[in-house]
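Peer 1: Below are the sequence and a predicted model for it; my questions follow.
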Amino acid sequence: MARAVVLDPRSRHALFAGLPVRTLLSAAALDRLAGRADRLAGLDLLILDHGGVVRDPLGGVVDDPDPEICWLSLDVYEAGLLPVMLGVLMDGRSGRWAQSFSAGLDSPVFRRLMEKGYRLTRSDAQAPAIADYVMAQVMALLHPFSEQADARAEREWRRVPFREVGETRWLVVGLGAIGGALASRLRPFGAQVTAARRTPGPDPRVDAVTSPDRISAVLPETDVVVLACPLSDRTRGLADDAFFQAMRPGAILVNVARGGVVDEDALRRGLGRGQPAWAVLDVVSEEPLPADSWIWSHPRVRLTAHTSAAGGGVQRRGDALFLDNLARFLAGEPLRNEADPAEVGL
């Protein structure tokens, strides 16, 4: 049972004509935010407990929640309660705003929520963790740690050469929160970074900016290609046969976007030619990955189960973003990371 939060009914913004704002969040999120109860003052809290039942702060069951605000936090997803919380939103009549734990809004449910009148804000809380993931995975390929371990196991005193990050050229497809965090980490290493994005003009975090339709001209001179773009009609199947045929032999591909950005059959053909030499896949087209998929056993694929955002600080940053946007929402101010309806096809 989540701790009860004492609310001050006098602390309400005039925007809501003196009425408490019905706000749905998980019991786990409320426990984390209990020390900042003042930030929740003036809200009529609806709490999704660990069994998927909506309750009030004193533990009573709420039969008709009808939330105006919702915090779709990461713990809801990890507990398998996301369909339950989304179902409450879809059944509601008064939806105003939902904060998502996700950076991407390609799921059809987000379109349905916006059709119901919800404003949606995405999360950038995972960006530092994903940037660290990319750096660690690529470092492990540039520095042949396994070969060094083999030498030790064989008791052979031999030097194992490696590539320096500062000698590499990177292409980051998508310069949002994740691509930007990665570019900021690469700069101190001296790597040459080009970003592909739809917005023209220079960016201080990278050495050059190109448009998505010019990617094929950059690929032949690129050592590491990182896909960090949203999944949309424009990017679905972006990494196809022509994409891989244009890659520099020996290059590394990293996908932390969505599985649908990569044509996986084309990737297998490319790996067979060394274009790319390695693929780091944190996302795949079908998740969980079927047991009979070739990706499991391919010697040139490093596979993780959509865990690049599993950093220790993600939940804390997500809570901070929700509280910041909550204050902005109640004050009638612009929200951080608000989605444009066009992003969900509206």
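Peer 2: All right, it came through fine.
Peer 1: C-alpha only now, for contacts and for neighbours.
Peer 2: Fine.
Peer 1: Please report how far residue 243 lies from residue 220.
Peer 2: Note on residue 243: its distance to residue 220, by CA to CA, to the nearest Å, is 10 Å.
Peer 1: between the two, who's got more neighbours?
Peer 2: Taking residue 243 and residue 220 together and counting by other CA atoms under 10 Å, residue 243 has the greater number of neighbours (20 against 16).
Peer 1: The more buried one - that's part of a helix, no?
Peer 2: Yes. Residue state for residue 243 (DSSP: H, G, I helix; E, B strand; the rest coil) corresponds to a helix.
Peer 1: Hmm, it is touching residue 218, no?
Peer 2: No. Using CA atoms under 8 Å, residue 243 makes no contact with residue 218, being 10.5 Å away.
Peer 1: got the contact list for the most centrally placed residue in the chain?
Peer 2: By CA atoms, centre = their mean, the chain has its centre lying nearest to residue 103, at 3.9 Å. Going by CA atoms under 8 Å, 6 or more residues apart in numbering, residue 103 touches 122-124, 126.
Peer 1: What distance do you get for it to residue 135?
Peer 2: 19 Å.
Peer 1: Now find how far off-centre stretch 298-314 is within its chain.
Peer 2: 12 Å (CA atoms, centre = their mean, to the nearest Å).
Peer 1: contacting residues around that stretch?
Peer 2: Here stretch 298-314 makes contact (CA under 8 Å, 6+ apart) with 125-127, 129-130, 133-134, 256, 271, 277-283, 288, 295-296.
Peer 1: Mark which of these are buried, thanks.
Peer 2: Buried residues within the contacts of stretch 298-314, counting neighbours by 16 or more other CA atoms under 10 Å: 125-127, 129-130, 133-134, 256, 271, 277-283, 295.
Peer 1: What about those residues, which are in strands?
Peer 2: 278-281 (DSSP state E).
Peer 1: Go through those and say which is closest to residue 233.
Peer 2: Relative to residue 233, the closest of those is residue 281; by CA to CA it sits at 20.7 Å.
Peer 1: Pretty sure the closest one sits against residue 258.
Peer 2: No. In this structure residue 281 lies outside contact range of residue 258 using CA under 8 Å: 9.5 Å.
Peer 1: Touching both of these two, which residues are there?
Peer 2: Common contact partners of residue 281 and residue 258 (CA under 8 Å, 6+ apart): none.
Peer 1: Provide a complete list of residue ranges assigned to strands in the stretch 1-150 of the chain.
Peer 2: All strands of the stretch 1-150 of the chain, identified by DSSP state E, counting those that start in this stretch, fall at 21-26, 43-48, 54-55, 69-72, 97-100, 119-121.
Peer 1: okay, pairing it with this:
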Amino acid sequence: MSSSSSLVVSLPDVEWIEAVGPVEGTELVVAGLLDVPERAAEIEVCVPPYMRRYDRALLRAMPALHLVQLLTAGYDGVLEVLPEGVSLANAVGVHDTSTAELAVALTLASLRGIPQFVRDGLEGRWAAPMIYDALADLRVVVLGYGAIGRAVTRRLLPFEVRVEAVASRPRAGDDLVDRVHGIDDLPALLAGTDVLVVSVPLSEATHHLVDDGLLAALPDGALVVNVARGGVADTDAILAHAKRLRFALDVTDPEPLPPDHPLWREPNVLISPHTGGPTTAFRPRAVRFLREQLTAYVQTGTVPHIVAGPGRG
């Protein structure tokens, strides 16, 4: 805690301060992080902007900083500039609902041929009758069984699917799945997978986790849905398998995807422009989350959901 009577917390702008505050025991100040904040020497907790570019190196210009509280679930890009001794917390629970909704929407759209319907509609063409893939009775592997993976699973189960959950380490099941497989079990699961939903954080361990070997192990016609980070998947491998497999990608590498990139021209690839989190559900959830996190910090000197730095569980 700071030596002053109130904890100095920076939020991205006045609108955030009005929405979140007041929080007992804190003084909320503005720090958009485009330049050195006016109160940089006093800021102990910094909440960087959401969906807006900022200078991450400015985190090092805050000598009293103890905690960076992100408004995103992902934290890649911030770890590299996190000052020594500073904790980093992500926004667990804030984006679960919206990202899970999109994962299900992309899955259904890809299976039921929605992208082709749109293309046909633009040309006024009524497609010939055919049998479309249902989600029902398929085997879905959720790769990354954290908060978002659980939210995806909870929404998939009513569609009468069989879900296999995979995390970094095996553990007992919960109210949604009988067991959680470890990552070492993944190769054995892939051959019988109809839909692979990827929701892991991007790290050294998960960079290009979805590579040529993983995709080659999937059966013809399988669908890969990536709502994680673009770097989790090898783009060259996706292109190599785009004729045999289907892909629904909310994230790409590179991102934004250049207009002339060959992924745009693959009919089996559905792309949404990283829209998993930014919905009308974000703001109220983020406001409640920040109040809870700041209250916890005032009372205990730490917060849940620390992903790096002191206090990481």
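Peer 2: Sure thing, it's come through. Because the structure is a prediction, the values reported are computed rather than measured.
Peer 1: What residue in structure 2 is paired with the residue nearest to the centre of structure 1?
Peer 2: Matched across to structure 2, residue 103 of structure 1 falls on residue 73, judged by TM-score structural alignment.
Peer 1: so how far is residue 229 of structure 2 from its match?
Peer 2: Using CA to CA, residue 73 of structure 2 is found at 11 Å from residue 229 of structure 2.
Peer 1: Spell out which residues are contacts of both of the two.
Peer 2: Shared contacts of residue 73 of structure 2 and residue 229 (CA under 8 Å, 6+ apart): none.
Peer 1: Would you mind giving the strands of the stretch 1-150 of structure 1 as JSON lines with mean neighbour count and distance to residue 320 of structure 1 added?
Peer 2: Below are the strands of the stretch 1-150 of structure 1 laid out as JSON lines (neighbours: other CA atoms under 10 Å; distance: least, CA to CA, whole Å):
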{"stretch": "strand 21-26", "mean neighbour count": "22", "distance to residue 320 of structure 1": "14"}
{"stretch": "strand 43-48", "mean neighbour count": "24", "distance to residue 320 of structure 1": "17"}
{"stretch": "strand 54-55", "mean neighbour count": "24", "distance to residue 320 of structure 1": "23"}
{"stretch": "strand 69-72", "mean neighbour count": "25", "distance to residue 320 of structure 1": "12"}
{"stretch": "strand 97-100", "mean neighbour count": "25", "distance to residue 320 of structure 1": "11"}
{"stretch": "strand 119-121", "mean neighbour count": "22", "distance to residue 320 of structure 1": "13"}
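Peer 1: Including distance to residue 250 of structure 1, could those go into CSV?
Peer 2: Listed next are these as CSV, based on distance: least, CA to CA, whole Å:
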stretch, distance to residue 250 of structure 1
strand 21-26, 46
strand 43-48, 49
strand 54-55, 53
strand 69-72, 41
strand 97-100, 38
strand 119-121, 39
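Peer 1: Shouldn't residue 292 of structure 1 be within a strand?
Peer 2: No. Using three-state DSSP, the secondary structure at residue 292 of structure 1 is coil, not a strand.
Peer 1: Now for the equivalent of it over in structure 2: which residues touch it?
Peer 2: For residue 292 of structure 1, the aligned position in structure 2 is residue 260, judged by TM-score structural alignment. With CA under 8 Å, 6+ apart as the criterion, no residue contacts residue 260 of structure 2.
Peer 1: And residue 260 of structure 2, how far from residue 126 of structure 2?
Peer 2: 29 Å.
Peer 1: residues in contact with the closest residue to residue 211 of structure 2 other than its chain neighbours?
Peer 2: Residue nearest to residue 211 of structure 2 in three dimensions, not counting chain neighbours: residue 234, with 5.3 Å by CA to CA, 6 or more residues apart in numbering. By CA under 8 Å, 6+ apart, the contact list for residue 234 of structure 2 reads 208-212, 253.
Peer 1: List the ones among these that fall in helices.
Peer 2: residue 212 (DSSP state H).
Peer 1: Would you check which pair of the contacts of residue 234 of structure 2 lies furthest apart?
Peer 2: Maximum distance among the contacts of residue 234 of structure 2 (CA to CA): 15.1 Å, for 212 and 253.
Peer 1: okay, the two: which has more neighbours?
Peer 2: Set side by side, residue 212 of structure 2 and residue 253 show more neighbours around residue 212, with 18 against 14, by other CA under 10 Å.
Peer 1: corresponding residue for that one in structure 1?
Peer 2: With TM-score structural alignment as the criterion, the equivalent of residue 212 of structure 2 in structure 1 is residue 241.
Peer 1: And its match, how close does it get to residue 176 of structure 1?
Peer 2: The gap separating residue 241 of structure 1 from residue 176 of structure 1 is 26 Å, by CA to CA.
Peer 1: now residue 266 of structure 1
Peer 2: According to CA to CA, residue 266 of structure 1 and residue 176 of structure 1 sit 26 Å apart.
Peer 1: Give me the aligned partner of residue 188 of structure 2 over in structure 1.
Peer 2: Here residue 188 of structure 2 is matched to residue 217 in structure 1, going by TM-score structural alignment.
Peer 1: Can you get me a residue count around the nearest residue to that match once chain neighbours are set aside?
Peer 2: Spatial nearest neighbour of residue 217 of structure 1, excluding adjacent residues (CA to CA, 6+ apart): residue 246 at 7.9 Å. Burial of residue 246 of structure 1 is recorded as 19 neighbouring residues (other CA under 10 Å).
Peer 1: Name the residues of stretch 307-322 of structure 1 that are buried.
Peer 2: Neighbour counts over stretch 307-322 of structure 1 (16+ other CA under 10 Å) mark 308-309, 311, 314-315, 317-319, 321-322 as buried.
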